[in-house]
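S.K.: Take a look and give me a structure for this.
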Amino acid sequence: MFNDLYFKYQPRYYNGEISSYEALLRSHIQNFNVEEFVCSIECAASFDLNIIRKVLQDRKSLSIGDDVSISLNISIASLLDDYFLDECLGIFEYEKNITLELTNHDQTDDFDNLQNSILCLKNKGVKFALDDYGKGYFNTDMFLYLDIDY
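M.R.: The predicted structure is shown next:
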């Protein structure tokens, strides 16, 4: 299954120039629902670490400069996982211009630990965004208190 997945890098423009890219997960399989697939992942932290590593590898092979930001989606559950946080602290010691977009595929009431994880990664230069919040009837009120950039 994973061999059928790849990324499309959607440019974002500001004043007529590419300012950043968003890594969009896609599949070669017809009628494949990426969102359903991601929601079915049991170990979000391991999956998201592999996604981060793949996007950073692609960035080098596609000659997207380190000065151009790339954003990618991760699960809230990953930020609450100690192994994920430790690995990211090591990765983002050297890799810069990354925005992690939190998706609303999962929910939490553990906002203190979520905020602590966000602050640890922000200290390494990582930016954060909320992705697709407000879609459906998801309550975003508590997320407004997190230290999110976008």
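S.K.: Please count neighbours and contacts with C-alpha atoms only from this point.
M.R.: Will do.
S.K.: Next up, the contacts around the closest residue to Y83 other than its chain neighbours.
M.R.: Nearest non-adjacent residue to Y83, counting by CA to CA, 6 or more residues apart in numbering: A45, 7.9 Å away. Going by CA atoms under 8 Å, 6 or more residues apart in numbering, A45 touches S75, A77, S78, L79, D81, Y83, F84.
S.K.: If you rank those residues by neighbours, which is first?
M.R.: L79 (23 neighbours; other CA atoms under 10 Å).
S.K.: one step back: of all the contacts of A45, which comes closest to L114?
M.R.: L79 (6.3 Å; CA to CA).
S.K.: please give me the structure for this one as well, since I'd like to look at both together:
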Amino acid sequence: MDHIQGLRDEIGRFRFEWDDKVFRLGVSFGVTELHGGMVDIGEILAQADTACYHAKSLGGNAIQVYEKTHPALQKINDEMQWVGAITKAFEAHRFMLYRQQKVALSPDASTSHYEILLRLRGEDGAIISPGEFLPAAERYGLAPSFDRWVIRNFFAYLDTHPEDEASYAINLSGRSLSDPGTAEFILDEIGQYHFDPARISFEVTETAAIDSLDSCEKLILALKSHGILFALDDFGKGQSSFGYLKRLPVAYLKIDGEFVRGMDHDREKLAIVKAIHTLGHELGKQTIAEQVETEAELNCLEEMGVDFVQGYLLHRPAPLLVN
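M.R.: So this is what the prediction gives:
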């Protein structure tokens, strides 16, 4: 370890100049201990790679020794296992589209609204929720592949099911928001099919929108001209501010389920939901409450005047019948 620390310190002392500016280097190390029972070079490199990922997540310029029982390393290792499983699942066509209804509370609403969800069918046939595999996809840059797969397959569904006149929301990852080719890809896909693009909208998390504010604004404006709307998902969970809301012409604020759950007996949660709903309406945006699971929560939201509600109480996610 002394040798590794010395190497890190020596690299840290190095400086170089470019355009009259001085730069320094940092380096992260992942270390695994070799012993007599280790014969698989792939396993050795995987352990070192896992430790290095954790070292970088600590802010860089760090050294992490691989420990099998280390919680953070176990999590990274599990995610790395998912990368291979995801690749196999794509090749075996085991990803599926589900949908969950967003119920309009206004009696005047005539159009059905749904959110498109992604599910994975395991090798044993069990349905796996995205919470298990999407963190790995996001960490290792696979999320845009999921986004594009969902868009391609769902647009094909709309084209072949003209009897389905509902409106649908599709999730976009932060990586897709920052990709300058996303708008062109979506519009090219729309051009291949025959359906009204105004029937679709995209949901982006508040945190991802803030992290890619300029790119997000350009994407929303590019698609809005074709009638495509946007929603800010998990609103209230991130760094809510009036400044970025003025820049992003979204049509919906989706109230994070963390505040909705238990709001009927938690005054603080009730106040937060009411504040977000009031803010949304004052800015001309409709509000959606997610993860509604009890009649008491639903009654609070109805009294408040929230526009849409979504959750297991009203509709559980179900497969989109593609065929």
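S.K.: Any idea what the TM-score comes out to?
M.R.: TM-score of the superposed chains, computed with TM-score structural alignment, normalised by the length of structure 1, equals 0.77; 147 aligned residues with a CA RMSD of 2.7 Å.
S.K.: Next, name the residue at the spatial heart of structure 1.
M.R.: N73 (2.8 Å; CA atoms, centre = their mean).
S.K.: Counterpart of it over in structure 2?
M.R.: Alignment note (TM-score structural alignment): N73 of structure 1 maps to N171 of structure 2.
S.K.: Could you do Q10 of structure 1 as well?
M.R.: So Q10 of structure 1 corresponds to Q100, using TM-score structural alignment.
S.K.: for L144 of structure 1, same thing?
M.R.: L144 of structure 1 maps onto L245 in structure 2, by TM-score structural alignment.
S.K.: go on, F47 of structure 1?
M.R.: In structure 2, F47 of structure 1 lines up with F146, judged by TM-score structural alignment.
S.K.: Could you pull up the residues touching its match?
M.R.: Going by CA under 8 Å, 6+ apart, the list of residues near F146 of structure 2 is empty.
S.K.: now swap in I52 of structure 1 and tell me
M.R.: Shown in contact with I52 of structure 1 (CA under 8 Å, 6+ apart): L72.
S.K.: Distance-wise, check it relative to E95 of structure 1.
M.R.: 10 Å (CA to CA, to the nearest Å).
S.K.: related to what we said a few turns ago, skipping adjacent residues, who's closest to the match of N73 of structure 1 in space?
M.R.: E203 (4.7 Å).
S.K.: Tell me which stretches of the stretch 101-250 of structure 2 form strands.
M.R.: 113-121, 127-128, 167-171, 200-205, 229-235 (DSSP state E, counting those that start in this stretch).
S.K.: how about the ones you listed in a markdown table, adding distance to A251 of structure 2?
M.R.: Listed next are the strands of the stretch 101-250 of structure 2 as a markdown table, based on distance: least, CA to CA, whole Å:
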| stretch | distance to A251 of structure 2 |
| --- | --- |
| strand 113-121 | 14 |
| strand 127-128 | 31 |
| strand 167-171 | 12 |
| strand 200-205 | 9 |
| strand 229-235 | 6 |
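S.K.: Leaving aside the residues adjacent along the chain, what's closest to the counterpart of I91 of structure 1 in structure 2?
M.R.: Alignment note (TM-score structural alignment): I91 of structure 1 maps to E189 of structure 2. Setting aside the residues directly before and after it, E189 of structure 2 is nearest to R152 in space (CA to CA, 6+ apart), at 6.8 Å.
S.K.: That neighbour: neighbouring residues, count only.
M.R.: Residues near R152 of structure 2, counting by other CA under 10 Å: 16.
S.K.: Report the separation between the match of F47 of structure 1 and L232 of structure 2.
M.R.: Distance from F146 of structure 2 to L232 of structure 2, by CA to CA: 19 Å.
S.K.: do S201 of structure 2 as well
M.R.: Taken as CA to CA, the span from S201 of structure 2 to L232 of structure 2 is 11 Å.
S.K.: quick one: which of these two has more around it?
M.R.: L232 (25 against 22).
S.K.: residue in structure 1 matching that one?
M.R.: Checking TM-score structural alignment: L232 of structure 2 goes with L130.
S.K.: how about its match, what does it touch?
M.R.: Here L130 of structure 1 is in contact with E101, L102, T103, I148, Y150 (criterion: CA under 8 Å, 6+ apart).
S.K.: I figured the last one was touching F143, is that so?
M.R.: No: with contact taken as CA atoms under 8 Å, Y150 of structure 1 and F143 are classed as non-touching, separated by 11.6 Å.
S.K.: of those two, who's got more company?
M.R.: With neighbours defined as other CA under 10 Å, Y150 of structure 1 and F143 compare such that F143 has more, 14 against 10.
S.K.: Count the neighbours of A89 of structure 2 for me.
M.R.: The tally of other residues near A89 of structure 2 (other CA under 10 Å) stands at 16.
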